[in-house]
Every structure is written in structure tokens, then in C-alpha cells.
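Novice: just to be clear, the model below is a prediction. Sequence and coordinates:
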Amino acid sequence: MAMPLDDPTEVLLAADRLPPTARDRECERLAQALIDSGTVPAWEVPADGVDRAVGICADMYWRRRHLAVPSVTTARDCAEWVWRQVHPAAREAVCERWALGYAFITRNTVDSASDLASATATLVIDAGTPFVPYFCLLYHSGKLRTNFAPHELLLVLDQSPLAVAAAAYTTAPVITALRAFAAFLTGDDAAALGHLDTAWDHPERTRATIDICLHGIWAARSGLRHGPLLRDRAVQAVAAYPRDAVFHARLAAGLRLVGAHEAALDTIDQALRLLPAHGARSSHNLLQDQLLRERELIVAGHTLTASISGQQPSPDGEPAGLIHRYQVFLAVTVIVGIAAVCTAGGGALLLTAGELSLPKRMAGAFMLMLSAGVIVSLLLVGNRMLRTDHKGEPEDD
């Protein structure tokens, strides 16, 4: 059944009275109907409407447009719509959320340098505000960030005509966070930490700024060294956004990197519980896959640590006990080898006693006595080691 388009605002007002899942379903139907009819949303998004049906449906509409044509040209059309239809108080938040979100789901297609230059030339001529190239800059940079292309990202942020056209916005904390991300990936820790602190401490720091900062620390070339930094910043992020699944996932990664696997497992499970089952399914599924991979890493690290320390048996037995018995086997092998050498050497010297001097015959006898002592020690020590469990405590008789 086709969605009526004569008064979509009535549909959206009715959708707001539904539970979230049903509301999103209505928004998806309307967004698809708009796409099918070639109609651009004509409603306005008020300051408090970003997370209401009017904002959700508009997001779904432009998400479909970007999936169909994932280019800076589509981003330009979207930016112009946001500039016209979204309340100024919500405009920059919408810009960051939509531009970076659409970049995430269309990361497999990146505009070439020539396409980017052509689109930018049109922007410079037609755009009446630097907001439009800024939206496009975030969209293109978001793709490079998602594809872990730090050198290309720095080039776009520093030298591209798109950045020049959006010059009024290039000191925004989210742009500084992107610089920090790129520096972390190139291994320039000094620049990365400087940009990180600048973006993190900015009075207009946004959720997207925090997200990119944490992503950069997590993806850093020297990631293990930055484990405490990721943990500490993620703790602050979770305190500011306690129901944000992504921030809980970053905290779980930080805890994993510092070896706190139990806490990391609890945190990643909390992230999975917080991940919303409503909204755009493509983004939800991608995020869920990432969180599940992080959980696998945590479980693997926890299992390995437990096995090495011998604190927890596995379903296949006790790895630590196997390690202990292997150590006993190695020790016995070494002792037997020493005894064999001593026996062979001493025996050879005594067998040729008639041809050897008294000191050499005495040396042969000494080697045989040493061999006997080693064998006796082997029996005593081996018995003790086998009677001792892998935690260092004697087993009960």
C-alpha cells in the first residue's frame, strides 16, 4: 500500500505517538515513498525534532539517497536541504551525525580527486554558505577515516579546495579530532596527543568529536601503549553519555588493552545491550558486527591469560596442568641427558683403564659416581614434581 504524500507531516505526527520500533517503521515507509515518487521532504526540522519522526524520516530519506548515489554531489544536495530545513540550533549536530553516518555506510566508494575537484568548483560558485562545503568535507573525510587512510585524510583537511571552501569551519573540534585520528594512525604521537587534547578540551566538543578521538586512540599504530589513555578517555565519555553503545565498546577495548578482561567482558556486554535495535538496519548491523568482534578479542585474551596463569580450566582439560607436566618432561629429559653423558664418558674411561694414567682412571670413576648421583636425584626430584600440582601446592596423598 503506497504511503500518502499529500500531507506527510500528519503521518509523522501520528508516528511520534507510536512505540519507537513502530515509529521507525512508519518513517521508513514514508522515506521510501518519497524516494519512489522523486519527492524531496518539504517539512522543517525544529530544534528539538532531530530525534522525532520529522528528523528520523528525513535522515532515512537522505540515507537512501546516499546509498543510491554515494558521492559528494549527493552530500551537497543534502547539505543544502539541511541548511534550508533544519533549525539553526540543531544544524551542526545534524551535519556531524548525518555526514559521518552516511560516510560510514558508503565507505566502499570514495570520490576521486578529479570528481572532488569538480564538485568543489561547483560548490564554490553555487553555495551561499560555507556550511555546504563543510558538510561535504565531513562526508568525504569520514570515508577516509573509516577506510583507515590517514595520509589522504590529512591531505584533504590541509590542502583540498573543499577545506578552503569550508575554511570558516576548519577549526571546529570535530575537524581537530579528525587530525588527531590521522596522526595516531601515522604514528605521530606528539601531534596526535596535541590535537586530541585540543579537541577534547574544546568548550563546544560534540559527541562526534569524542567518538573520533576515541577511534583514533583505539586505532593508533602504537595501540598497546595507548591502552591506559583509551581506558581513561572512554571512562569520561561513558560518564557524559552513559547509554552510548559505541563509547561502552571503546571502554571495553581500553580495558582489554590493559589486561582487565573481566571488566572488559562486562562492558562489551553492556554495549551490546545498549545497541539500539531500531533505526537504520545497515548501521545497526555494522556496529553489531564490530562489537561482536571486540567481544571475541576480549574472550580470547581472557582465555589465554587464564590458561597461562593456570587459574581456569578449559573445556578440553586444564591447560595449565598440561604446561606443568610438559615442564616436568623437559626437566626429566635434561637430567637423563646429563646422566647418559656422564655414564658414557665414565664407562669409556674405565674400559680403557689399562691404557690410561691414574688421574684419568680416577676421572672416569668420578663421572660414574656423578651419574649415579644424578639418577638418584632424578628419582627424588621427579617424584616430587609429579606429586606437586601446577599451582605449586603438593597434591594430597
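Specialist: Now that the structure is in, tell me what you want to look at.

Novice: CA only for contacts and neighbour counts going forward, please
Specialist: Will do.

Novice: residue 218 belongs to a strand?
Specialist: No: looking at residue 218 with DSSP: H, G, I helix; E, B strand; the rest coil, it is helix, so not inside a strand.

Novice: spatially nearest residue to it, not counting backbone neighbours?
Specialist: residue 230 (6.5 Å; CA to CA, 6 or more residues apart in numbering).

Novice: contacts only, for the one you found.
Specialist: Counting by CA atoms under 8 Å, 6 or more residues apart in numbering, residue 230 touches 214, 217, 218, 250, 251, 253, 254.

Novice: mind putting those residues into JSON lines with distance to residue 341 and neighbour count?
Specialist: Converted to JSON lines, the contacts of residue 230 look like this (distance: CA to CA, whole Å; neighbours: other CA atoms under 10 Å):
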{"residue": "214", "distance to residue 341": "60", "neighbour count": "28"}
{"residue": "217", "distance to residue 341": "56", "neighbour count": "30"}
{"residue": "218", "distance to residue 341": "55", "neighbour count": "25"}
{"residue": "250", "distance to residue 341": "58", "neighbour count": "29"}
{"residue": "251", "distance to residue 341": "57", "neighbour count": "29"}
{"residue": "253", "distance to residue 341": "53", "neighbour count": "28"}
{"residue": "254", "distance to residue 341": "53", "neighbour count": "29"}
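
Novice: the structure to be compared is supplied as follows:
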Amino acid sequence: MDTSAAQGQVHEQIRVRLAAVMGADAAELGRIAEEAALRLHESGQEPDFEVRSADFATDPFFVCADRYWRRRFAGSPSSDTALACARWIAVHTAAGCRSTVREQWTLGNGFINRSHLETREQLDEAARHIAGTPEAADLALTALLYHAGKLRANFAFDDLNALLTTSALATTAGSHRDDPVILALRSFAAFGSRALTTEHARELLDRAWTSPHPSRHVVDVCLNGLAFSVPFDGQGELLRTLAQEAVDTYPDHHMFRFRLATAHHLCADHEQALTHVDAALAMLARHGAFSRELLLEQYLVKRDAIQEARLRAAREAEHEARWRRQDAANADLERAMHRSSVRAVELVAVFTSAIAFAVGSLQVTLSGTLKLRERLWMLTALGAWLTVFALLIVGGTWLITRGRSRR
């Protein structure tokens, strides 16, 4: 049997086996797809079937192709592999899922191979290699997204912005530079960069977010940029609004639930943040994502941060309540002392008037030759003046202290 016939037989066996697990549970489907991908990779053959969806849960052909290209990228994490992947996508994927498959494989494998970064010269050489070919724009887009995925995973914001705006790959990509995924990546770079403004980042975000039918990856990159942005006023509220929209659209997606938890954490709504991060952890356990361990660590770190912030907020609330009680007690004591001092002044005025009246009345009574009627008039006048004096003291004290009492 010649080589081509043997290869054809291998591909036919793989197609039959993958078709047999259509509708199987995710674990069985993934196991068979992984075995088929390994067989293809070890034999040096690319998958020879059409991918009609980007569904990890139900499409064994997509899962097999995904595992195959993951091995190819791991073995040679370069733009050459990205270009080979782009050519395969152009031939072996249905038009309806082509963009989604490209975004999944470029950004995902970029994240996995983030430690292998090519130089600007190597990327420019790749752009020159494909320039002038009919499929140059699509090939450049795939290579551009793959390297952008690496820079995004490394949070190299300024390098990412330069790649997407001034590189030869970006120029060769042509009109694809206005694709929602490119706009989302540019907003991610702008939010994280200290050389670009928040207004510019938000403009790019709005263009990507409001594009017709933004893909899941576009939504993910937009939320990712907001979550890791240089802090700005309204960041938490904006992230909360958009993350809630994403959760409403993709209710079973653990990453969007995690972004919503991050948003509530930024808004100091710790109870809601804890609820959503726990939901994200539960979803992650059910879905069994490829990078589960990395995501699990990230989610647990965020959960610890939320718990710490929650406890700190509770302690601060307790301290604030204690200070308020102490302030109220101090105010009550101040008012009591104030009232006591006012009463003391009034009492002194009254006693002073009484003593003065007593001394004056004795002098009038025990001395002099005045008649009784005259002495009575003098005592009455003295008492009246002393009463007026006491009233003036009490009234003046009340007027002086009235404003302070109100405060």
C-alpha cells in the first residue's frame, strides 16, 4: 500500500471514530479526540476533515482539530505555525464558524505559548513572506492574533499596541484591523498602558462592544482590559455593567462570572463578589477547561482577596460605629456640661441678688430714721432692681449660649 493510500486510510478511520462519539459525554468525546489528534501529529499529518462548529462540548471534529493544533503550536510556537494554521482554517472550516475558530486557536495558543516571543524582525519577515498573495490579509490576521495573544498573556500593553497599530503584520492585515477582535485587543492595550488615555481606550472598547454580534472572545478581551486597567473613575461600575451583560448572554461561562466578581470587588460590594466568584469556581469544575489549574489558582487568589476585603470592611464598619458611639457620648457629655455651666451662672446670679437684697434690707431696717412706709418702698425698689439684675444675667446667659446649644 502506498503512502497516500495509507494516509487516506488513517484519515478515514479517524473520521469514523470521531463520528461515532457524536453526542457522547464530554469526557469520552475529549478522550477519543485527543487520541486521534495524537495519532495525526505523530504521523506528521494534518486533519483531513471539515470543522463545522467551535463547540467543545458536542463536536468531536473541532475538539480533535483543536488538540492537533495545540500540539503543533507547542512543538513550534512560531508565526510559521500560525500561517500553516491559517491555511488549514481557510480550507477546512465552515464559513459560519471560521472567525470563532481562528480567535480560539490564536488567542488560546498564544496564551499557552506566551513565553516564546518572536522579535519584531521575525514578524516583519513573516509579513514580507506572505505579502502580495491572494490570502495575505487572512494569513496576516491569524499571525497577528497569535502574537497578540502572547503579548496579552504577558500584559505587555505598549508592545501589544505597537504590534496592532504599526507592525508590518497589521499593515498586511488590511481591513481586518477594524475587526472587533482587533479593536478589543487595542482597547486592552490602551487600558493597561500609561502612555495612552482612558478616553482612547473607552472609545475602542465601545467600538468593539457595540459591533454586530461580538464573539465570545471579543467580549472576553474587552472585560479583561477593563479588569486590568490603570485605575480610573467609574472603572468598577463600567466593568460591572458590561460583565453583567456578558453573564446574561453567556450564563454558563465561568470567566464572565469571574469578571463580574472582580467588578463587584472593585465596587466594594463584597457579598456579591463572593457569590459570583464561588459560582465561577463551580462552573470551572464542571467544564474542566484545558487551563483549569491556572484558572483555578487565579480564581482562588481573587476569592482570598475578596474575603480579606470583606473582613477589613467589617472591621472598619465596627470601628466607625464605635467612633460614632464615642462621638455621641462626647456630645452628650459636652451638652450636659454646657447646661450645668449655664445653670451655675443662673444660680449664682439669683443667689447674688438674694444676698444683696438681704444685706440691703437689713441696712434699711436696722439703721436710719425713715418711716416704715419709706422703708417699705426702699425695700420694694431694691428687690425690683435686684430682680431685674438677676433676670438680665439669666437672659443674657441664655442669649449668649442659645446659638451654641443649637449647634
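Specialist: Okay, I see it. Quick caveat, the model's predicted, so the values are computed rather than measured.

Novice: on that earlier part again, how about the residue nearest to residue 218 of structure 1, what's its match in structure 2?
Specialist: Residue pairing (TM-score structural alignment): residue 230 of structure 1 is matched to residue 239 of structure 2.

Novice: which strand or helix spans whatever residue of structure 1 lines up with residue 219 of structure 2?
Specialist: Aligned by TM-score structural alignment, residue 219 of structure 2 pairs with residue 210 of structure 1. Using DSSP states H and E, the element containing residue 210 of structure 1 is helix 207-219.

Novice: superpose on structure 2 and give me the mean offset of the next helix or strand after that helix.
Specialist: Scanning forward in sequence from helix 207-219 of structure 1 by DSSP H and E, the next helix or strand is helix 227-240. Comparison of helix 227-240 of structure 1 with structure 2 after fitting gives an average deviation of 0.8 Å (mean CA distance after the TM-score superposition for structure 1).

Novice: run the chain-centre distance for the longest helix along structure 1.
Specialist: For structure 1, the longest helix by residue count, based on DSSP state H, is helix 319-351. A distance of 48 Å separates the C-alpha centroid of helix 319-351 of structure 1 from that of its chain, computed with CA atoms, centre = their mean, to the nearest Å.

Novice: now do it: which elements does it pack against?
Specialist: Packing partners of helix 319-351 of structure 1 (3 or more CA pairs under 8 Å, 6 or more residues apart in numbering; DSSP states H and E): helix 281-309, helix 358-386.

Novice: among these, which is nearest residue 21 of structure 1?
Specialist: helix 281-309 (11.6 Å; CA to CA).

Novice: for the closest one, which positions count as buried?
Specialist: Judged by neighbour count (16 or more other CA atoms under 10 Å), helix 281-309 of structure 1 contains these buried residues: 287-288, 291-292, 294-295, 297-299, 301-303, 306-307.

Novice: before we move on, what about stretch 362-370 of structure 1?
Specialist: Using 16+ other CA under 10 Å as the test for burial, stretch 362-370 of structure 1 gives 364, 365, 367, 368, 370.

Novice: same check on stretch 155-169 of structure 2?
Specialist: Residues of stretch 155-169 of structure 2 classed as buried by neighbour count (16+ other CA under 10 Å): 155, 157, 158, 160, 161, 163, 164, 167, 168, 169.

Novice: which two in the residues you listed are spaced the farthest apart?
Specialist: Across the buried residues of stretch 155-169 of structure 2, the longest distance by CA to CA is 21.4 Å; it joins 155 and 168.

Novice: quick revisit: tabulate the buried residues of stretch 362-370 of structure 1 (a markdown table), appending distance to residue 323 of structure 1.
Specialist: As requested, the buried residues of stretch 362-370 of structure 1 are arranged in a markdown table below (distance: CA to CA, whole Å):
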| residue | distance to residue 323 of structure 1 |
| --- | --- |
| 364 | 38 |
| 365 | 38 |
| 367 | 33 |
| 368 | 33 |
| 370 | 30 |
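
Novice: any idea which of these is closest to residue 129 of structure 1?
Specialist: Using CA to CA, those come closest to residue 129 of structure 1 at residue 370, 92.5 Å.

Novice: so what's the nearest residue to that closest one once chain neighbours are set aside up against?
Specialist: Using CA to CA, 6+ apart and skipping residues adjacent in sequence, the residue nearest residue 370 of structure 1 is residue 342, 7.0 Å away. Residue 342 of structure 1 makes contact with 367, 368, 370, 371, according to CA under 8 Å, 6+ apart.

Novice: same check, this time on residue 258 of structure 2
Specialist: Taking CA under 8 Å, 6+ apart as the test, what residue 258 of structure 2 contacts is 276, 277, 280, 299.

Novice: next up, the contacts around the second one.
Specialist: If a contact means CA under 8 Å, 6+ apart, then residue 277 of structure 2 has 257, 258, 261, 299, 302, 303 as its contacts.

Novice: still touching in structure 1? Go through those residues.
Specialist: Comparing these with structure 1 on both residues aligned by TM-score structural alignment, their matches' CA atoms under 8 Å, the contacts found in both are 257, 258, 261, 299, 302, 303.

Novice: what's the third one aligned with over in structure 1?
Specialist: So that's residue 261 of structure 2. By TM-score structural alignment, residue 261 of structure 2 lines up with residue 252.

Novice: what helix or strand is its match on?
Specialist: helix 245-257.

Novice: how much space is there between residue 88 of structure 2 and residue 94 of structure 2?
Specialist: Going from residue 88 of structure 2 to residue 94 of structure 2 by CA to CA, to the nearest Å gives 11 Å.

Novice: so what sits against both of those two?
Specialist: By CA under 8 Å, 6+ apart, no residue touches both residue 88 of structure 2 and residue 94.

Novice: coming back round to it: quick check, nearest of the contacts of residue 230 of structure 1 to residue 102 of structure 1?
Specialist: Closest to residue 102 of structure 1, out of all of the contacts of residue 230 of structure 1 and judged by CA to CA, is residue 214, at 19.4 Å.
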